[in-house]
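J.: just to be clear, the model below is a prediction. Sequence and coordinates:
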Amino acid sequence: MDASNQRVLVLGATGYVGRHLVERLKAEGYAVRAVVRDRSRAHAMGAYGAPSLSGLVDEWVITSDGATEPDAGVMADVRHVVSALGVTRQKADPWDIDFRLNLHYLELAEQAAVESFLYVGVMHAAAGTSALSRAKYAFMQSLQRSSVPPQIVNPSGYFSDLTEVFELARRGLTFGLGDGSVRLSPIHGADLAKYCVARLPHGAGTWDVGGPEALSFREILRLASDAVGKKPSYVGVPMSLASSALWAADRIGPRIGSLTRFFLEGMQQDSVGEPFGSRTLRDYFVSLADPR
């Protein structure tokens, strides 16, 4: 389908995935309207190698803070909405951002009768007990009931999420929960963006997607150790200690508790999606070890 003259509203445009989505949409010939809080931040390079938005955005919508709710004008002439809007490490309540703010945009999209609303979610959200998982799942349910054709893409995880594993390996700390057999298929942000943009013309659906390889946590730690020239050695932390970590994190504060619960739950079940893309985790870790 010819993307020319098709305007796409991108939510969460300055986040890791949002930046890659904007870059891919522009490359495919879509007109991009991006919602951002800070245009100067948008022009800077993003974290983990995500691109600057300079020259990639046709129209800017500036909101003063993450909870601002634009009026219906934001949907004028929009054909598709793509949302990577959500909380990860920011100091914000997932129910305010992942659920309520996405829901507000969905209501505006329904009024404007846009052709689709694509949401970048997370695998296993229905089973998650963290506020982050529950807020995401609540919005997914609302989207699936919407009059706007829903498109939900659930990645297994991002290469960027595993940067912390690389940093632990650099310090010689190679440990994880249990025996390290839990498998996931992390995906690079650019490959995920390519997958999402390819879905836009094809109507409603829900897709679980990952990168080209399914790896156990042990294998991921070995790749990180190899990249930094350390001898791989895995130390398994008993699963029973996860509840103790949650107890401690909950007493630090609700935000830390929610994030800890979200990541610990992700380390206790396989998250393997449809294989897609060409970028490998080995190459990503090597690029971190030698960023030239």
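T.: Cool, the structure landed. Numbering: from 1, shown residues only.
J.: C-alpha only now, for contacts and for neighbours.
T.: Noted.
J.: residue 60: which element?
T.: strand 59-62 (DSSP states H and E).
J.: identify the residues contacting that strand?
T.: 32, 33, 34, 35, 36, 37, 38, 39, 74 (CA atoms under 8 Å, 6 or more residues apart in numbering).
J.: again, only this time at 7 Å
T.: 32, 33, 34, 35, 36, 37, 38 (CA atoms under 7 Å, 6 or more residues apart in numbering).
J.: who wins for most neighbours among those residues?
T.: Highest neighbour count within the contacts of strand 59-62, by other CA atoms under 10 Å: residue 34, with 28 neighbours.
J.: can you give the distance of the host helix or strand of it from its chain's centre?
T.: Using DSSP H and E, residue 34 maps to strand 31-36. Put simply, strand 31-36 sits 18 Å off its chain's centre (CA atoms, centre = their mean, to the nearest Å).
J.: try it against this one:
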Amino acid sequence: MKSINNQNVLLAGATGYLGSYIAKELVKEQIVTKLIARSSQKLKALESKTVKIIKAEVTKPNTLKGVCEGVTTVISTIGITRQKDGLTYMDVDYQANLNLLNEAKRAGVKKFIYISAINGNKYRHLKIFEAKEKFVDALKSSGLDYTIVRPNGFFSDMKDFLDMAKRGKIYLFGNGEQKFNPIHGEDLAIVCMQAIKSASNEIIVGGPDILTLNEIGEMALDAHQKPVKIIHLPDWIRRFIIWALRTFTSSKTYGPIEFFLTLMAKDNIAPRFGTHRLHNFFKDAVAIKS
């Protein structure tokens, strides 16, 4: 990695899954950093000579005034998978990021790094991606240097498999041979750090292992020391569930389900990176709970 110690970085979303790993990398590299969070108390342990904690809410632009002063690069992991606090995807994934982008432009920030997801432009019809990609459009036309990081799913998203496995059965749609390579947050944090000096406008990345859904199901069952029992459901059921949820529930309910059911219906393979293995992640997650 090229030296990035001449940078002054602002990280938004430092208390989230990915953000917490990026924050640790920034601390480790001793980069002058501002961490903004709604609850600054959660980040107190990271405060140091190089790290300043700022209490701010990205959904409230008046709390962001001045936060980007002296900053060269903004990294935003702001986004919600499951809507809460009455906030929608447009409120957070689009508008909150736009609030931060506007503040970055005012302060003369050179670069903005935004974490979206793989194939976001292809799946704009999904509620989650509609908001994310609307912000991507705004970022592209902002005049700032930018990098959009597109991971191929997080290890933490795979915990649904562990939940099923705990009950002894894995349910999959289709033949379960769809392939993808999710990535651990710690590995993805390194990619985000590399993006600070990268000239690429887009980085698509996944974990080191390309796995089928069947293999992930087997790993989850193995982590719980259960016999392999995978039930394959016809794909029309998946399509019907998406239709029914979109028709009869709010985006708060169907958004994350629509997202996972759509992306897991096809292969999504990204360039491989990292050292963390999903089977170890599963075993560690089960050990922590037991």
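T.: Yep, that arrived. Quick caveat, the model's predicted, so the values are computed rather than measured.
J.: next SSE downstream of the strand holding residue 34 of structure 1?
T.: Heading C-terminal from strand 31-36 of structure 1, the first helix or strand you meet, by DSSP H and E, is helix 39-43.
J.: ok now that following helix, how far from the chain's centre?
T.: Offset of helix 39-43 of structure 1 from its chain centre (CA atoms, centre = their mean): 20 Å.
J.: what does it contact?
T.: Counting by CA under 7 Å, 6+ apart, helix 39-43 of structure 1 makes contact with 14, 52, 53, 54, all of which sit outside it.
J.: let's go with 10 Å and repeat that
T.: Residues from elsewhere that reach helix 39-43 of structure 1 (CA atoms under 10 Å, 6 or more residues apart in numbering): 13-15, 19, 34, 36, 51-57, 60-63.
J.: now the strand holding residue 60 of structure 1: buried residues?
T.: 60, 61 (16 or more other CA atoms under 10 Å).
J.: and whichever helix or strand comes after it, how far from structure 2 on average?
T.: The element immediately downstream of strand 59-62 of structure 1 (helix or strand, assigned by DSSP H and E) is strand 78-83. When structure 2 is superposed, strand 78-83 of structure 1 averages 0.5 Å from its matched positions, counting by mean CA distance after the TM-score superposition for structure 1.
J.: next, the angle from strand 78-83 of structure 1 to strand 31-36.
T.: Strand 78-83 of structure 1 runs at 40 degrees relative to strand 31-36, counting by axes from the mean of the first three to the mean of the last three CA atoms, to 10 degrees.
J.: and strand 78-83 of structure 1, what does it pack onto?
T.: Counting contacts by 3 or more CA pairs under 10 Å, 6 or more residues apart in numbering; DSSP states H and E, strand 78-83 of structure 1 packs against strand 7-11, helix 16-27, strand 31-36, helix 102-112, strand 116-120, strand 150-155.
J.: in structure 2, what range does it match?
T.: Using TM-score structural alignment, the residues of structure 2 aligned to strand 78-83 of structure 1 are 71-76.
J.: contact partners of that stretch?
T.: Stretch 71-76 of structure 2 has contacts (CA under 10 Å, 6+ apart) with 6-14, 19, 22, 32-35, 68, 97, 100-101, 104, 107-116, 145-148, 192-193, 195-197.
J.: what of stretch 276-292 of structure 1?
T.: 48, 158-160, 162-163, 165-167, 170, 185-192, 194-195, 209-213, 215, 220, 222-229.
J.: which among those residues end up buried?
T.: Looks like the contacts of stretch 276-292 of structure 1 have 158-160, 162-163, 165-167, 170, 185-192, 194-195, 209-213, 215, 220, 222-228 buried, using 16+ other CA under 10 Å.
J.: out of those residues, which are inside helices?
T.: Using DSSP state H to define helices, the subset of those located there is 163, 165-167, 170, 189-192, 194-195, 220, 222-228.
J.: SS state for residue 244 of structure 1?
T.: Of the three states, residue 244 of structure 1 takes helix according to DSSP: H, G, I helix; E, B strand; the rest coil.
J.: and it, how far from residue 85 of structure 1?
T.: Here the criterion is CA to CA, to the nearest Å. By it, residue 244 of structure 1 lies 31 Å from residue 85 of structure 1.
J.: right, and residue 94 of structure 1 touches residue 262 too?
T.: No - counting by CA atoms under 10 Å, residue 94 of structure 1 does not reach residue 262; the two are 11.8 Å apart.
J.: neighbour-wise, which of those two wins?
T.: More neighbours surround residue 94 than the other of residue 94 of structure 1 and residue 262, with 23 against 20 (other CA under 10 Å).
J.: show me what contacts that one?
T.: Residue 94 of structure 1 makes contact with 86-88, 100-101, 130-136, 255, 258, according to CA under 10 Å, 6+ apart.
J.: how close does the most far-flung residue of structure 1 relative to its centre sit to residue 68 of structure 1?
T.: Here structure 1 reaches farthest from its C-alpha mean at residue 231, the gap being 31.1 Å by CA atoms, centre = their mean. Relative to residue 68 of structure 1, residue 231 of structure 1 is positioned 49 Å away (CA to CA).
J.: same check on residue 285 of structure 1?
T.: Counting by CA to CA, the separation of residue 285 of structure 1 from residue 68 of structure 1 is 37 Å.
J.: of these two, which one has the most company?
T.: Comparing residue 285 of structure 1 with residue 68 by other CA under 10 Å, the one with more neighbours is residue 285, at 25 against 11.
J.: what separation do you get for the aligned partner of the more buried one in structure 2 and residue 185 of structure 2?
T.: Counting by TM-score structural alignment, residue 285 of structure 1 lines up with residue 282 in structure 2. For residue 282 of structure 2, the distance to residue 185 of structure 2 equals 14 Å [CA to CA].
J.: many thanks, we can stop here.
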